[in-house]
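A.B. asks: quick one, fold the following:
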Amino acid sequence: MALTEETLADLALSRSALDRVALERRRPEILTELLDDPRTRVVEVRGDRMHVAPGGGTAGSAGSATDDGLRLVLRAPEPADHARLGLLLGRDGDRTAYVGVVTQAADGEVDPAQDGWLTLRQAGEALAPLDAGVFTTALALANWHATHRFCPRCGAPTGPAQAGWVRRCEREGSEHYPRTDPAVIMSVVDPDGRLLLGRGAHWPEGRFSVLAGFVEPGESFEAAVAREVAEEVGVSVDGARYLGNQPWPFPSSVMIGFEATTRETALTIDPVEMAEARWVSRDEYRDLLRSGTIRTPSGISIAKRIIEHWLGQTVESVVPPGLATGF
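C.D. replies: Here you go, the predicted structure:
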């Protein structure tokens, strides 16, 4: 399947189909009302997992399943949900409300990993747009709540407010909002059309991806691209063109994709950040995939789409699914 030269479309984690109903969050009673309404669809978050089932549609799927993919297992509210951390995720086109609740497996239950409970990395690409958006948003919020239980101003405990979109200090009342850390991720292409690939300092052999890094305070995205490439491999880029973006709740990032060009090919690797880096032509990359020497990033990652954009075809058109195991 050939890819266009336009910006990347339909990124796996950028397909949310819910209206986020931000104004409804302001009503203190909104979660209570929704959890008393049997029409509300509830999704449970357990650690970094949610319950999924094969696609095809059942009474609990709210019509969001794909025929051959996966669907989230959604249910009506139950009384215990009122005591759990609740997250108003939004409403669909029929105005059905979706609420996430953070739960723990009960004593004696089957290990969630063995009973249809999958991570977003495992399930995200196979979910329909509505379900992918629900999973991504709920996981990002749950991660934020888990790490922001205390006020950064005075150290007192904080409690959830505004339907899970705010935490309020219980001592001095300051409000704190979900954190999203922007990171740039970029292809770097030399004058011969070769792509620069890097292996992180703690990555196993064969695990290569395009370069990436967090945006620093006071820095534009394009400046971050140039800085990260210079820091990690000692190459100056001529410019960067925007490709697309997607949330990356592992635990709290948004990835902003670019393609950059350079006239320099000599690499000076930062050993703290990189184990190795290399230039590959399109033919070389295809051969590395077919031989199993190199692993491609996972299907939910914008990194995979950036590589395919450069390659001019999908990884699956080069090797059958499963041979180039994603990470």
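
A.B. asks: when you work out contacts or count neighbours from here on, use the C-alpha atoms and nothing else.
C.D. replies: Fine.

A.B. asks: what residues does the longest helix belonging to the chain touch?
C.D. replies: If you go by DSSP state H, the chain has its longest helix at helix 129-147. Here helix 129-147 makes contact (CA atoms under 8 Å, 6 or more residues apart in numbering) with 12-18, 45, 48, 50, 64-65, 71-72, 87, 89, 98, 100, 102, 120, 124-125, 160, 164-165, 167, 178-179, 247-252.

A.B. asks: one more to put side by side:
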Amino acid sequence: MTAPFQLNTLPTLSRSTADRQETLRTDPDRLHARWPQAAVVLLDDRGRMPVPRDGRTLATRKARDYGEIPPEDAVFLGQWEETDYWALPGEPPEDADQVPITGSWGLRLEAPLADGELWLDLRGHGDLLDDTSAGLFTTALALRHWRRRATFCAVCGGRTRLVQFGWATKCESCGREEYPRTDPAVICLVHDDAGVNGERVLLARQPIWPPGRYSILAGFVEAGESLEGCVVREVREEVGAEVSDVRYLGSQPWPFPRSIMLGFAARADADAPLRLADGEIEAARWYTRAEVVEALEAGRDGYPDPEAPDFDPTRLVMPGNSSIARVMLESWATASP
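C.D. replies: Predicted coordinates:
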């Protein structure tokens, strides 16, 4: 008997191996003693980290090269295989070469290349990293984005300073402590009501996306709202579809700047008219499983270049490999109807 589809693999940015339990980062004596043997990853102002060219691990630096104890802006990321990992601000050399690369959005970009290391961003290239590196990068970027928005106290307006080695701030005026924020957002794969898993999936595109790019529907959870209620509301608001049988699939951190994506599946009537949210949704339509499979297979060899002479603007382009949307679509496409 056909069963409702589930995620067939862990989302790219949900992969993590480092032990990040609170007791590790609240023990300064332990962290200071282990600092000389620790490894440091660098994160620049554009959210990029150095990766050895053609490699799958983050390039690390020796912690002792940055002082006898962790600098004030050092963030403890966790422990893995007896090594402590930290993040520090860093920038590629000014004389770094600029190498053309293709990001997950199918756009041509440039990445600094110096000393055999490419400085890559998480959204476009997180899927290329191994589990440990993907987890470290995701954590470091999430904490960086949170810190940049938590430099002043929300109660008295006083300036804050980092404590607990990057995992909290403390107001220098009133002493209030604040911890990293995560904003929940739902993302839902809506399929038709044929059989158990449907024969078609509802995809939409925003006007700012590259040509041909479609994905499943998503939106932020509002105050006082359940996750399931958010799914129903967001799908209705964005495309006018009424969904039922909402069920949870899985989650993925999405530190752009501080979200967690909560994946769901739901059913809707494919024959009902769609009503697109003005200015937010440019187009939406139902795609067959065969069309999705073809688009997924085409995307495995890289994304089309919109500036290429043979670019086909009608080609369906799937979400990037770092997104949970990609995993959700692959899982649905390989499931029995």
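
A.B. asks: on that earlier part again, what subset of the contacts of helix 129-147 of the first structure is buried?
C.D. replies: 12-18, 45, 48, 50, 64-65, 71-72, 87, 89, 98, 100, 102, 120, 124-125, 160, 164-165, 167, 178, 247-249, 251-252 (16 or more other CA atoms under 10 Å).

A.B. asks: which of the residues you listed fall in helices?
C.D. replies: Checked against DSSP H, those include these in helices: residue 120.

A.B. asks: what is the burial count for the residue mapped onto residue 180 of the first structure from the second structure?
C.D. replies: Here residue 180 of the first structure is matched to residue 182 in the second structure, going by TM-score structural alignment. A total of 15 residues lie near residue 182 of the second structure under the criterion other CA atoms under 10 Å.

A.B. asks: same question for the one 3 residues further on.
C.D. replies: Burial of residue 185 of the second structure, expressed as a neighbour count using other CA under 10 Å, amounts to 20.

A.B. asks: one more: the one 3 residues further on?
C.D. replies: Residue neighbour count, defined by other CA under 10 Å, stands at 29 for residue 188 of the second structure.

A.B. asks: tell me which helix or strand it sits in.
C.D. replies: strand 183-192 (DSSP states H and E).

A.B. asks: ok, residues contacting that strand?
C.D. replies: Against strand 183-192 of the second structure from outside (CA under 8 Å, 6+ apart): 197-202, 216-221, 227, 230-231, 243, 258-270, 325, 328-329.

A.B. asks: once aligned, what mean separation remains between the longest helix of the first structure and the second structure?
C.D. replies: On superposition with the second structure, the mean distance recorded for helix 129-147 of the first structure (mean CA distance after the TM-score superposition for the first structure) is 1.0 Å.

A.B. asks: read off where that helix ends up in the second structure.
C.D. replies: Residue span in the second structure matched to helix 129-147 of the first structure, by TM-score structural alignment: 131-149.

A.B. asks: residue 121 of the first structure against residue 300, yeah?
C.D. replies: Yes: under the criterion of CA atoms under 8 Å, residue 121 of the first structure makes contact with residue 300 at 6.7 Å.

A.B. asks: hang on, the earlier thing: tell me which of the buried ones among the contacts of helix 129-147 of the first structure fall in strands.
C.D. replies: 45, 50, 71-72, 87, 89, 98, 100, 102, 160, 167, 247-248 (DSSP state E).

A.B. asks: now, which of the residues you listed sits nearest residue 230 of the first structure?
C.D. replies: residue 248 (23.9 Å; CA to CA).

A.B. asks: quick one: residues contacting residue 118 of the first structure.
C.D. replies: 49-52, 112.

A.B. asks: which of those residues are retained in the second structure?
C.D. replies: For the contacts of residue 118 of the first structure, the contacts that are reproduced in the second structure, applying both residues aligned by TM-score structural alignment, their matches' CA atoms under 8 Å, are 49-52.

A.B. asks: could you dump those residues to CSV with distance to residue 203 of the first structure?
C.D. replies: Below are those laid out as CSV (distance: CA to CA, whole Å):
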residue, distance to residue 203 of the first structure
49, 24
50, 27
51, 29
52, 29
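
A.B. asks: of those, buried ones?
C.D. replies: Applying 16+ other CA under 10 Å to those flags 49-52 as buried.

A.B. asks: which pair in those residues spans the largest distance?
C.D. replies: 49 and 52 (9.2 Å).

A.B. asks: what sits in contact with each of those two?
C.D. replies: 117-118.

A.B. asks: tell me the spacing between the counterpart of residue 46 of the first structure in the second structure and residue 89 of the second structure.
C.D. replies: Using TM-score structural alignment as the criterion, residue 46 of the first structure maps onto residue 44 of the second structure. Remark: distance between residue 44 of the second structure and residue 89 of the second structure (CA to CA, to the nearest Å) = 6 Å.

A.B. asks: swap in residue 28 of the second structure?
C.D. replies: From residue 28 of the second structure to residue 89 of the second structure the distance is 21 Å (CA to CA).

A.B. asks: cool, and residue 113 of the second structure?
C.D. replies: 18 Å.

A.B. asks: same question, residue 251 of the second structure
C.D. replies: Taking CA to CA, one finds residue 251 of the second structure at 28 Å from residue 89 of the second structure.

A.B. asks: just residue 219 of the second structure next, same as before
C.D. replies: With CA to CA as the criterion, residue 219 of the second structure and residue 89 of the second structure are 31 Å apart.

A.B. asks: for residue 124 of the first structure, list the residues it contacts.
C.D. replies: 12-13, 132, 135, 300.

A.B. asks: need the contact list for the nearest residue to residue 52 of the second structure once chain neighbours are set aside.
C.D. replies: Distance criterion CA to CA, 6 or more residues apart in numbering; nearest residue to residue 52 of the second structure, sequence neighbours excluded, is residue 117 at 4.3 Å. Contacts here follow CA under 8 Å, 6+ apart; on that basis residue 117 of the second structure touches 50-53, 59.

A.B. asks: and the residues you listed, which two are furthest apart?
C.D. replies: 53 and 59 (9.8 Å).

A.B. asks: those two: which is more packed in?
C.D. replies: residue 59 (19 against 15).

A.B. asks: right, and that one touches residue 39 too?
C.D. replies: No: the pair residue 59 of the second structure and residue 39 fails to qualify as a contact (CA under 8 Å) at a distance of 9.5 Å.

A.B. asks: distance of residue 149 of the second structure from residue 47 of the second structure?
C.D. replies: For residue 149 of the second structure relative to residue 47 of the second structure (CA to CA), the value is 15 Å.

A.B. asks: same question for residue 101 of the second structure.
C.D. replies: 16 Å.
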